[in-house]
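*Asks:* generate a structure from the sequence data that follows.
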Amino acid sequence: TFPVKVGDECLVIFADRCIDFWWQNGGVQEPVDDRVHDLSDAFCIVGPQSQAQKISGISTSGAQLRTDDGAAFVEVAAGHNITVKTPGALTATAEGGTTITSPTITLNGNVTINGNLSQGMGESGGAATMLGPVTVTNDVKAGGKSLMTHTHGGVQTGGGNTGAPN
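*Replies:* As a prediction, the model looks like this:
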């Protein structure tokens, strides 16, 4: 959709003849009425602007879909770069799922995940590296062993070490 406000500039084009049958059926049609240059047969093209109302800061390096003030935009630029920028919130909904394929993905800012997180789910698994500290509210399992409930065998008093976790 394209929001149109009262006072927006536009170009109005009047058809020479009645367009009712064309409007309803498409294709080449005979006029159903003898009217000419009637308001009923007009088109309004929103977007062309006078010099007094023109949008400033037009990008000369890419195609943009943007707000009038230019603060929010989607740009497809030369070099195949796509940029999305907004001073507001960015929301995306994909009912069928989302796949991003990229050699690297950088997230700047805090990340909240509402749902499960799976990592390295391929045949050979995968590696994870975190520059801590890492705080976990509940249990952590490594190799099937619970950090909170595992036990050790071979416990002896003194300076010796325990056996491996059970």
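*Asks:* from here on, contacts and neighbour counts on C-alpha atoms
*Replies:* OK.
*Asks:* surely D139 meets S146?
*Replies:* Yes: using CA atoms under 8 Å, D139 is in contact with S146, at 6.7 Å.
*Asks:* show me where the protein has helices.
*Replies:* Secondary structure of the chain (DSSP state H): helices located at 20-25.
*Asks:* which residues in it form strands?
*Replies:* In the chain, the segments counted as strands under DSSP state E are 10-14, 42-46, 62-66, 73-77, 82-85, 141-142, 145-146.
*Asks:* for the third one, which positions count as buried?
*Replies:* Counting neighbours by 16 or more other CA atoms under 10 Å, one finds that the buried residues in strand 62-66 are G62, Q64, R66.
*Asks:* excluding covalently adjacent residues, which one is nearest to the first one?
*Replies:* The shortest distance from G62 to any residue that is not its chain neighbour, by CA to CA, 6 or more residues apart in numbering, is 3.9 Å, and that residue is A77.
*Asks:* tell me who's in contact with that neighbour.
*Replies:* Going by CA atoms under 8 Å, 6 or more residues apart in numbering, A77 touches S61, G62, A63.
*Asks:* to compare against the first, here's the next sequence to fold:
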Amino acid sequence: MNSISSAGKASPNPSVEAIDKAMKQRIGEIRTGMPGEIISFDAGTCMATVKPSLQYHTADGDILDYPLIIGVPVFMPHAGNAQITYPVKVGDSCWIAFAERSLDEWLGKSDSDNHDPRQYDLTDAVCFVGMRKVQSISADNVEIINGPTSISLTPDQKINIVGDVNIKGNITCSGTSKMSGNITCDGDVIASGISLTDHTHGGVETGGGNTSGPQ
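*Replies:* Have a look, this model is predicted:
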């Protein structure tokens, strides 16, 4: 609390000021989350070096740049044997989240808590790529975009693909297929049980007559 001087004005209490400064300093050391930028990325480990986009305000009023944070796990959706991955590039925007406790054991040192006392530390960060200040997206469709290649799923049951499609596996179609270009096939084509390459025709005769249908 403040004391009253002979002039009738409150004078700062050194003890209160020291406590207030210490509290601000401690609170300033608690990291929760902030935007950042990818400085480097290792696809083999899915780890990145990130640079926080904000600055650090000290209890003394100084404004400092945060250091680079190395060895930051980058989130990729994964469950069971299913996974979605995407290429992470230098300069990508991201959201950096900081863990309540040390992540050392979770990252592979052992399965037990190492009792490290640090909390909300810069070194215990994870990264979510894709956080942008401004971005334009479709208001209706679900889209996957990689450069000029895109897949768009519309709410009226349509899938629009821009780009070449390579399929390794079988295709089953229960509807009608329409092609506006040529069809090239290295194997046989079976239509109503009749082979395109091995079928025969009956009623063969010379002259301008027609054969019977394929069989």
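*Asks:* what do we get in structure 2 for the residue nearest to G62 of structure 1?
*Replies:* Applying TM-score structural alignment, one finds that A77 of structure 1 aligns to T154 in structure 2.
*Asks:* what distance do you get for its match to S136 of structure 2?
*Replies:* To S136 of structure 2, T154 of structure 2 is 17 Å away according to CA to CA, to the nearest Å.
*Asks:* equivalent analysis for P52 of structure 2, please.
*Replies:* From P52 of structure 2 to S136 of structure 2 the distance is 24 Å (CA to CA).
*Asks:* who has more neighbours out of these two?
*Replies:* Comparing P52 of structure 2 with S136 by other CA atoms under 10 Å, the one with more neighbours is P52, at 22 against 5.
*Asks:* corresponding residue for the more buried one in structure 1?
*Replies:* P52 of structure 2 maps onto nothing in structure 1, by TM-score structural alignment.
*Asks:* P52 of structure 2 - nearest residue in space that isn't next to it in sequence?
*Replies:* Nearest one to P52 of structure 2, counting by CA to CA, 6+ apart, is G36 at 4.2 Å.
*Asks:* so that neighbour: helix, strand or coil?
*Replies:* When classified by DSSP: H, G, I helix; E, B strand; the rest coil, G36 of structure 2 comes out as strand.
*Asks:* which secondary structure element contains I19 of structure 2?
*Replies:* I19 of structure 2 is part of helix 14-28 when elements are defined by DSSP states H and E.
*Asks:* residues in structure 1 aligned with that helix?
*Replies:* The aligned range for helix 14-28 of structure 2 is empty, by TM-score structural alignment.
*Asks:* and that helix, how far out from the chain middle?
*Replies:* Offset of helix 14-28 of structure 2 from its chain centre (CA atoms, centre = their mean, to the nearest Å): 40 Å.
*Asks:* so how many other residues sit close to T123 of structure 2?
*Replies:* T123 of structure 2 has 18 nearby residues by other CA under 10 Å.
*Asks:* aligned partner of it in structure 1?
*Replies:* Match for T123 of structure 2 (TM-score structural alignment): S40.
*Asks:* distance of that match from N110 of structure 1?
*Replies:* 55 Å.
*Asks:* repeat for C10 of structure 1
*Replies:* 44 Å.
*Asks:* gap between the residue most central in space within structure 1 and I113 of structure 1?
*Replies:* Nearest to the mean C-alpha position of structure 1, counting by CA atoms, centre = their mean, stands A92 at 4.5 Å. Using CA to CA, we find A92 of structure 1 at a distance of 14 Å from I113 of structure 1.
*Asks:* tell me who's in contact with T60 of structure 1.
*Replies:* Neighbour list for T60 of structure 1: empty [criterion: CA under 8 Å, 6+ apart].
*Asks:* and what of the one 5 residues further on?
*Replies:* With contact taken as CA under 8 Å, 6+ apart, L65 of structure 1 is in contact with F73, V74, E75.
*Asks:* need those in CSV (columns: distance to T99 of structure 1).
*Replies:* Below are the contacts of L65 of structure 1 laid out as CSV (distance: CA to CA, whole Å):
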residue, distance to T99 of structure 1
F73, 23
V74, 20
E75, 21
